[in-house]
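Trainee: Quick check, what structure comes out for this input:
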Amino acid sequence: MIRARYPLLYVISVEEKPVEEVLQQVALRSVPKRQLLFWDIVRGWSDMRNLMGEFKRSPNIIITTSHTLELPDELLQEVTVVDFPLPREAVQ
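Mentor: Model prediction:
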């Protein structure tokens, strides 16, 4: 999905840390390497909406994480949702 240049990915996961770890691995293995910047809800959805127009014309991507899907109506048509399951326990 990152290579397909979706401007906004919304990852649903109850734990943010595993998602961040996977994203860091993807960023390091990407050619060219990608830089990760972290954003929080305090900055507001309007900042994200403003960036999406620019990101549609560039290789940049916004990836958000949350335990539930909660988006303003104006962003619902622009987002690609990914369900990120909990890690499985080691099978003995």
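
Trainee: Please make it C-alpha for all contacts and neighbour counts, starting now.
Mentor: Will do.

Trainee: What are the contacting residues of the helix or strand hosting Leu75?
Mentor: Assigned by DSSP states H and E, Leu75 belongs to helix 73-76. Applying Cα atoms under 8 Å, 6 or more residues apart in numbering, the contact partners of helix 73-76 are Arg49.

Trainee: And whichever helix or strand comes after that helix, what does it pack against?
Mentor: Counting by DSSP H and E, the next helix or strand C-terminal to helix 73-76 is strand 80-83. Here strand 80-83 touches strand 8-12, going by 3 or more Cα pairs under 8 Å, 6 or more residues apart in numbering; DSSP states H and E.

Trainee: Second chain to compare with the first, below:
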Amino acid sequence: MSSNNIKENLEKAFHWHQKVAESGHAEAMNNLVVCYYNGQKRLEKAFHWCQKSAESGHACAMNNLAIYYHVGMGAEKNLEEAFYWY
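Mentor: Next up, the predicted model:
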């Protein structure tokens, strides 16, 4: 498998995660957080999907959202919101 195939597969994987996340699937939303945080370094997008995933009941996303608020990553620092999500 060439590196072009790997890149193409990553792009397809991202595409399908986004489609499923947009349909309301909390785990797919959380997977987008990982993509945006680790891959593209787009913290505002990571925060957006983390918030949606947390609001959908994803426990890991709830904890991560608390951290995002606690340190002001991808959104303004807000200790009250951090406390709520912890």
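
Trainee: TM-score of the superposed pair?
Mentor: Superposed pair, TM-score by TM-score structural alignment, normalised by the length of the second structure: 0.33. Supporting alignment: 43 aligned residues with a Cα RMSD of 3.7 Å.

Trainee: Check the burial of Asn4 of the second structure by counting its neighbours.
Mentor: The local packing of Asn4 of the second structure (other Cα atoms under 10 Å) involves 9 other residues.

Trainee: so it, which of the three states?
Mentor: Under DSSP: H, G, I helix; E, B strand; the rest coil, the three-state class of Asn4 of the second structure is helix.

Trainee: do you know how far it is from Leu10 of the second structure?
Mentor: According to Cα to Cα, to the nearest Å, Asn4 of the second structure and Leu10 of the second structure sit 10 Å apart.

Trainee: After the helix ranked longest in the first structure, heading C-terminal, what element do we hit next?
Mentor: Of all the segments of type helix in the first structure, defined by DSSP state H, the longest one is helix 16-29. Moving toward the C-terminus from helix 16-29 of the first structure, the next helix or strand (DSSP H and E) is helix 45-55.

Trainee: and the helix or strand just after that following helix, which residues are buried?
Mentor: Note on helix 45-55 of the first structure: by DSSP H and E, the next helix or strand toward the C-terminus is strand 62-66. Residues 62-65 are the ones in strand 62-66 of the first structure that count as buried (16 or more other Cα atoms under 10 Å).

Trainee: Please name every helix or strand in contact with strand 62-66 of the first structure.
Mentor: Against strand 62-66 of the first structure (3+ Cα pairs under 8 Å, 6+ apart) you get strand 8-12, helix 16-29.
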